[in-house]
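Asker: Need a 3D model of the following:
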Amino acid sequence: MGTFEKILITRLRFIGDIVLTTPVIRAVRKKFPNSYIAYLADKNAITLLENNPYLDELIPLDFSWTLKEQLNFIKTLRTKKFDLVIDLFGNPRSAILSFLSGAKTRIGGEFGWRKYLYTHPIPRSEERKNAIKFHLDYLKPIGITFSEPLSYEDMKTEIFLSHNEKSWATEYLKSKGIDLNKKTVGIHPGATWPAKMWFKENFAELANRIALKLNANVIITHSENETELAIEVFNLTSRKNIFVLDALNLRQLASVLSLVDLYISNDCGPMHISVAVGTKTIGIFGPGEEDIWFPYPNSEGHKALRVDVECHPCHLDFCNKEGENYMKCMKLLTVDMVFNEVVKLLKRG
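Answerer: You can find the predicted model right below:
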């Protein structure tokens, strides 16, 4: 297959999933250095791709648009005259948008009726793949392949922050009374779904140990919807050297996380943001599959923690067990287990 003048990459939704596509962006740019490359995604999550040197344009999609606004968007999309669309999401909306873009070459997953909207549907594979390899395999039809096993450079996720953004984060943390000369550890007790949330009491106890035993700052991050939870965690702590941040936008959060020494998060978007800005990250997993959704090497200071239980993986948003088995995967992951990993990773410098 030859070259393409204008390329559209799209993963419409979910913060972490979009971050996990950044190796695709880099690989496409390397293959087509002179092409115009755009990215289409949710208007909020796509901000994480600002300043990405491999992209020429970001195309935000507002899921609250009226039908008329959506039709106008499609008309505008068609005027951009893309030659190639790579749809890394494959839901009905993204498949239809890929088809209606007018691109002659369209790559997407072989999912039900949607496969007919692509010129190169990618068949389902029995091979167990992490999320990054899953995305990279979509590039085979355009001649982009990788040696096995994938290297760290092939798999590395990236968020590009400006000097001004990092300076803002430094001043912001100072304004909260945080001494940046001390080790600083971030914790994120929230998640999209309750089944993915380690208990707030555990996060509070972990914060206490980090602050008191390691003489480190602990910052609690949260979205607007998680503010109440963050305050509840804070109120369960000793409050000494422990700070609740404001509900930051995604780029502000990324900027702050780039300054911390270690971040401990449930399996959710901020976990992926932390890794992509180069911060050591501990991912806490319950119902999710860490071999798929935490494709980050321990050699770079990243660690997924999960205790095996008979019902894993359940893929449930809400735990359906009762009594002693309710949230068993999270109950068995103790504060001691997580704190021991914190100590190990911080000692690595």
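
Asker: all contacts plus neighbour counts: C-alpha atoms, from now on.
Answerer: Fine.

Asker: Hmm, residue 11 and residue 89 touching each other?
Answerer: Yes: assessed by Cα atoms under 8 Å, residue 89 is found in contact with residue 11 at 4.9 Å.

Asker: The two - which one has more neighbours?
Answerer: Remark: of residue 89 and residue 11, residue 11 carries more neighbours, 24 against 20, as counted by other Cα atoms under 10 Å.

Asker: wait, isn't that one in contact with residue 91?
Answerer: No: here residue 11 lies out of contact with residue 91, judged by Cα under 8 Å, at a distance of 9.6 Å.

Asker: would you list every one of the strands in the protein?
Answerer: 6-10, 36-42, 57-61, 84-87, 105-109, 120-122, 184-188, 217-220, 242-244, 262-266, 281-284, 302-305 (DSSP state E).

Asker: So which elements touch the last one?
Answerer: Okay, so that is strand 302-305. With contacts taken as 3 or more Cα pairs under 8 Å, 6 or more residues apart in numbering; DSSP states H and E, strand 302-305 sits against strand 281-284.

Asker: Just the buried residues of stretch 342-349, please?
Answerer: Neighbour counts over stretch 342-349 (16 or more other Cα atoms under 10 Å) mark 342, 345, 346 as buried.

Asker: Let's compare: structure for the following, please.
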Amino acid sequence: MKRVELDGRKVLVIAYGHLADTMASIPALRSLRAAYPSASIHVLALESAAPILGPCPYIDELITWRDFQHKGQRVARIEKAGVLAALAWKLKQSRYDATLVFHRSNGAMRKLAGWIGTPIRAGVSNGGDGYTHAAAPGPDVESSREENRRVLAALGIDEDGGALELWTKPEDAEWATAFVGSGTGPLVGIHPGSDWSCQQWLPKRFAEVGSTLQATAGARIVITGSAAETDLEAEIVQGLARDPLGACGQTTFGQFVEVIRRLDVLVCVNSAAAAVATAVGTPAVVLLGLEDARYTGVGSSRTQTLIQPKVASQGGGWCEFGRWGVLSGCNSPMCRGLGGLAAVAPAIVSAEVMKMLERSAQAPSQTALADGGTPAHEAGTPKRASNQVPIG
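Answerer: Take a look at the predicted model:
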């Protein structure tokens, strides 16, 4: 397809989504910049994406907004219409030449692109979205990165297939080095949190894995997460044989990235932590419930092992409250494990971590620890994982 000429023009990219979705947009933004080196590229993203896209060298301006606050409530449609109208009015003032919509799954952003009304509008669509350059959806489930690749293709641009990237500051690296210290034994991270409690594993099972690794490998345990996940951290600490390094609520995003970079292995659920581990090349054991891994691309890196119950994805049908796919998250403690992770035994997870530690000891990483301020690259190009451990 002949490339649409946008060099020297103003381009708006709508990248709606939380941390993992936002990280998936970086290869597409890098490819967009390579195709249009003189274009003025602006990105509209959620406020939570600022630590990821703020330092991104491929864009000229980041415009952030607060996500819808009343999802699933009676006033949700009214709120959505008002927020979209306000955003459209503001963005129309910039007189963009083109709008690209990443992550086709969100109809509100497709509608926003139409209201902005740029001469060129590109996105993945089955039709009816008013795109001038529409890309047909894939024949099967695709990750956000794959969908973004289709958006670029609609403009005649090839995504470069390169690494994920994240940018940190030198002081982030210094903080992380001081935090983890210089103790003996492998450094194993546990990141128990997720936006959805049904995607979480029970804290006592994380604790059992941590205690096993402390006893058998002399591991030092680091627990990471946001301030909202300190209760999870406290429950895990109670079950550990020795006190861990607790980082929940203690780090900026840049410091979090640098802590993950220093781990020998990370154990986590389907969350942004898995994407960060991919970006910095840290081996990870990722626990996945009934969701389809292809939506996020989790487990698709050669540095990751995916552990998942051997059952068909239910697409969120296990949520008896009807919140899945409607809200942005749910943190009801009573729902932990309902998304399939209750079938995952701690012994299986511990065994996979030990395998990773043994491989690391036999073949030390060839990737030197990057200095703060440099992008953290993915270890290997994206591909479907062959290192999947089905349960049941």
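
Asker: one step back: from the buried residues of stretch 342-349 of structure 1, pick the one nearest residue 21 of structure 1.
Answerer: residue 345 (26.3 Å; Cα to Cα).

Asker: what does that closest one align to in structure 2?
Answerer: If you follow residue 345 of structure 1 across to structure 2 using TM-score structural alignment, you land on residue 356.

Asker: Which position in structure 2 pairs with residue 93 of structure 1?
Answerer: Under TM-score structural alignment, residue 93 of structure 1 pairs with residue 108 in structure 2.

Asker: Number of residues surrounding that match?
Answerer: 13.

Asker: try residue 27 of structure 1
Answerer: 19.

Asker: where's the aligned residue in structure 2 for it relative to residue 46 of structure 2, distance?
Answerer: In structure 2, residue 27 of structure 1 lines up with residue 31, judged by TM-score structural alignment. Distance from residue 31 of structure 2 to residue 46 of structure 2, counting by Cα to Cα, to the nearest Å: 21 Å.

Asker: Next: residue 113 of structure 2.
Answerer: As judged by Cα to Cα, residue 113 of structure 2 and residue 46 of structure 2 stand 16 Å apart.

Asker: Between those two, tell me which one has more neighbours.
Answerer: Between residue 113 of structure 2 and residue 46, residue 113 has the larger neighbour count (other Cα under 10 Å), namely 27 against 21.

Asker: residues touching the residue in structure 2 that residue 107 of structure 1 lines up against, list them.
Answerer: In structure 2, the residue matched to residue 107 of structure 1 (TM-score structural alignment) is residue 122. Contact analysis of residue 122 of structure 2 by Cα atoms under 8 Å, 6 or more residues apart in numbering lists 98, 99, 100, 101, 131, 132, 133, 134, 135, 151, 154, 155.

Asker: Among the residues you listed, name the buried ones.
Answerer: Among the contacts of residue 122 of structure 2, those buried by neighbour count (16+ other Cα under 10 Å) are 98, 99, 100, 101, 131, 133, 134, 135, 151, 154, 155.

Asker: thought the first one was touching residue 7?
Answerer: Meaning residue 98 of structure 2. No: counting by Cα under 8 Å, residue 98 of structure 2 stays clear of residue 7, with 11.1 Å between them.

Asker: how much space between residue 172 of structure 2 and residue 283 of structure 2?
Answerer: For residue 172 of structure 2, the distance to residue 283 of structure 2 - Cα to Cα - is 21 Å.

Asker: Which of these two has more residues huddled nearby?
Answerer: Shown here are residue 172 of structure 2 and residue 283; by other Cα under 10 Å, residue 283 has more neighbours (27 against 21).

Asker: mind listing what the aligned residue in structure 1 for the more buried one touches?
Answerer: In structure 1, the residue matched to residue 283 of structure 2 (TM-score structural alignment) is residue 280. By Cα under 8 Å, 6+ apart, the contact list for residue 280 of structure 1 reads 261, 262, 263, 274, 300, 301, 302, 345.
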